[in-house]
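# Predicted model and sequence follow; I will ask about them next.
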Amino acid sequence: MSPSKLFALIQYPLPHHLISRLVGLLAETRIGWLKNLLIKAFIRRFKVDMSQAAEHDPTAYACFNAFFTRALKADARPLGEGLLCPADGTLSQFGVTRHGTLVQAKGQAYSVTSLLGGDMQRAEPFRQGSFATVYLSPRDYHRVHMPLTGTLREMVYVPGRIFSVNQATADHVPALFARNERLVCIFDTEHGPMAMVLVGAMIVAGIETVWAGQVTPLGNEVQSIRFDTPITLERGAEMGRFKLGSTVVMCFSEEMPFDEDALAFGDTVRMGQSLGEFHNP
């Protein structure tokens, strides 16, 4: 048995939520020496580049979570053309959605309906579109930004397990992103509906949005919230953040112009990087 498969299998019996909540309490501690110890150890372990942070002094952060969701300098992530990458990380998968099926990893697929909370009507616009998955590693910048300008139509909390979402687990846990706790945000854009899915993971202490603050965990049932007052976010604007790392899955109702000559599975990407340019007829 491969080490990656063993790593995936040992996660099944673990108390995912309990572990995550305990880590969350530790990540929120304001005890000076303890939070400084945690932050400095994390920087050393994952070789975090603090030179691009708006606040580069590790001891200036109120708690570990404040450090983890740190802002960057204003010019650290210039915006490219066309469709933008929403976060720093690894471009795990991207491509066309056929018959409502998305690719998770080689030999692994899952449905857009299950990803978006099990509602077929919600998922219908995305059955023949496209998608992209970005995995945020511990060392990455953990704020998520808009790939396109969009107006929020619906926010859906979907409860679930909290498996790790690294490549080893994605290779061996079926329908991983549709099993984990996640937040689905549906936007209307000039290129049709867009779903931004923020997927929780082991020891992720919470998911936040700029319009609602922390929104997970919310309970054991799918919860949908619709917005009568328009909330419009510009292309490149922050839309959410992870308290500890995870994955973003973007679903589009149209085929996006992914630059297949410049992009490949497993590429390191940065927020604001162009994933492809639109060409007007």
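Cool, the structure landed.

# only C-alpha atoms for contact and neighbour calcs from this point on.
Noted.

# Please enumerate the helices of the stretch 1-150 of the chain.
With helices called from DSSP state H, counting those that start in this stretch, the stretch 1-150 of the chain shows them at 3-9, 16-27, 32-46, 64-68, 112-115, 120-123.

# Those: which one's closest to D267?
Closest to D267 of the helices of the stretch 1-150 of the chain, according to CA to CA: helix 32-46, at 18.4 Å.

# hang on, the earlier thing: including distance to L198, could the helices of the stretch 1-150 of the chain go into CSV?
Formatted as CSV, the helices of the stretch 1-150 of the chain follow (distance: least, CA to CA, whole Å):
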stretch, distance to L198
helix 3-9, 21
helix 16-27, 16
helix 32-46, 22
helix 64-68, 16
helix 112-115, 10
helix 120-123, 16
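
# contacting residues for the most centrally placed residue in the chain?
Nearest to the mean C-alpha position of the chain, counting by CA atoms, centre = their mean, stands V248 at 2.6 Å. Contact analysis of V248 by CA atoms under 8 Å, 6 or more residues apart in numbering lists P86, A87, T133, V134, Y135, L136, M196, V197, L198, V199.

# Quick check: closest non-adjacent residue to it.
L198 (4.8 Å; CA to CA, 6 or more residues apart in numbering).

# and the helix or strand that neighbour falls within, what other elements does it pack with?
Using DSSP states H and E, L198 falls within strand 192-199. Under the contact criterion of 3 or more CA pairs under 8 Å, 6 or more residues apart in numbering; DSSP states H and E, strand 192-199 touches strand 182-189, strand 247-252.

# let's bring in a second one:
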Amino acid sequence: MFWLTRRHWLALTAWIIRLYVRIFRVDLTEAAEPNPGAYPSFNAFFTRRLRADARPLPSLPDAIACPVDGRVSQAGRIHHGKLIQAKGQHYSLEGLLGGDPSLAASFQNGLFATLYLSPRDYHRIHMPIAGRLRQTILVPGRLFSVNPTTVAGVPDLFARNERAICLFDTNAGPMAVILVGAIFVGSIETVWSGRLTPPRTQAIHVDDAGDGGASLSRGDELGRFNMGSTVILLFPAHSAHWEPHLQPGTAVHCGQQIGQLDHD
């Protein structure tokens, strides 16, 4: 899939993109380049930019902006080191974070939101709030599909799939933006490291940003999926709260207010 989506087949590529747009009802009027024939490869179309005015940010300075276009899979509080995967299913915070107990401790009793990106969605990921990159952790794993049916049927899916954990220092404390790989996700990229996968790794790889970590404002692009997947947000306890509308199944758009930071 990685190879196929990057081929330059000119007229064939344009035909495939037009077919995809029709099948998945993709709204190209929001794209910076609305002409399907202008994309040199399917991956260029899939990771297309939007118009600058397509996703305005919240007006409130303490608002948490949704990092992606997609749908809420689950959202809520982390209880006893567990996150909700689907109705009746939970998985481990420590497992999600690559088995690091000290990192998991920083998010105990905090907030999580799991956001699913479907094939029709915009596939770039943006910052929910301003932050400075502290660490990127690449955790090897499977590439199970992350559609709702599979999420409901595969135990511990998000702690088993390949994922890139992006840790930021923010005014609310640590924040994790976790990019979860899935079937057909041939590559996960960040703006500071470029392509993280492939190649696939056999061991957890930790990249400490040090004092030179990327400093990103709310709404800045932080990465992208090459084919669809899921983003999981983590905030520490007593740092923020989600908006009441952030319920499973709710459609969300990048830049939309999904929560607000709390202040003592």
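Perfect, I can see it now. Quick caveat: nothing in here was measured; it's all calculated off a predicted structure.

# now what about the TM-score between them?
For this chain pair, the superposition-based TM-score is 0.95 by TM-score structural alignment, normalised by the length of the second structure; 258 aligned residues with a CA RMSD of 1.2 Å.

# need the contact list for the residue mapped onto R160 of the second structure from the first structure.
The alignment partner of R160 of the second structure in the first structure, by TM-score structural alignment, is R179. Contact analysis of R179 of the first structure by CA under 8 Å, 6+ apart lists L115, G160, R161, I162.

# One more pass at 7 Å, please.
Counting by CA atoms under 7 Å, 6 or more residues apart in numbering, R179 of the first structure touches G160, R161.

# quick revisit: and the residue mapped onto the residue nearest to V248 of the first structure from the second structure, how many residues sit next to it?
In the second structure, the residue equivalent to L198 of the first structure is L179, according to TM-score structural alignment. Neighbour count of L179 of the second structure, defined by other CA atoms under 10 Å: 25.

# Also H80 of the second structure?
H80 of the second structure, neighbours per other CA under 10 Å, totals 10.

# just Q108 of the first structure next, same as before
15.

# looking at it, it is touching V173, isn't it?
No. Applying CA atoms under 7 Å, one finds Q108 of the first structure not in contact with V173, separated by 8.5 Å.

# what's the matching residue for G129 of the first structure over in the second structure?
Aligned partner of G129 of the first structure by TM-score structural alignment: G110.

# next one: H56 of the first structure
Per TM-score structural alignment, H56 of the first structure is aligned with P34.

# And that match, how close does it get to R124 of the second structure?
17 Å (CA to CA, to the nearest Å).

# Also N226 of the second structure?
From N226 of the second structure to R124 of the second structure the distance is 9 Å (CA to CA).

# Same check on P40 of the second structure?
18 Å.

# go on, R224 of the second structure?
R224 of the second structure is 4 Å from R124 of the second structure, by CA to CA.

# How about I178 of the second structure?
Distance, I178 of the second structure to R124 of the second structure, by CA to CA: 13 Å.

# can you check A182 of the second structure too?
Taking CA to CA, one finds A182 of the second structure at 15 Å from R124 of the second structure.

# How about G223 of the second structure?
Taking CA to CA, one finds G223 of the second structure at 6 Å from R124 of the second structure.

# and these two? which has more neighbours close in?
For the pair G223 of the second structure and R124, the greater number of neighbours falls to R124 (24 against 20), based on other CA under 10 Å.

# Could I get the contacting residues of the equivalent of the more buried one over in the first structure?
Aligned by TM-score structural alignment, R124 of the second structure pairs with R143 of the first structure. R143 of the first structure makes contacts with T69, A87, E238, G240, R241, F242, as judged by CA under 7 Å, 6+ apart.

# so who does P58 of the second structure touch?
Here P58 of the second structure is in contact with A65, G255, Q256, Q257 (CA under 7 Å, 6+ apart).

# Just the closest of these to R132 of the second structure, please.
The closest of those to R132 of the second structure turns out to be A65 (CA to CA; 16.4 Å).

# can you list the residues that contact whatever helix or strand comes next after the strand holding L198 of the first structure?
Downstream of strand 192-199 of the first structure, the first helix or strand assigned by DSSP H and E is strand 206-209. With CA under 7 Å, 6+ apart as the test, strand 206-209 of the first structure has contacts from Q214, V215, T216, P217, M239, G240, R241, F242, K243.

# List the contacts of the equivalent of R6 of the second structure over in the first structure.
Superposed on the first structure with TM-score structural alignment, R6 of the second structure falls opposite E28. By CA under 7 Å, 6+ apart, the residues touching E28 of the first structure are C63, F64, N65.

# what about 6 Å?
Shown in contact with E28 of the first structure (CA atoms under 6 Å, 6 or more residues apart in numbering): C63.

# Against F64 of the first structure, how distant is it?
Applying CA to CA to E28 of the first structure and F64 of the first structure gives a distance of 6 Å.

# can you check V197 of the first structure too?
V197 of the first structure is 24 Å from F64 of the first structure, by CA to CA.
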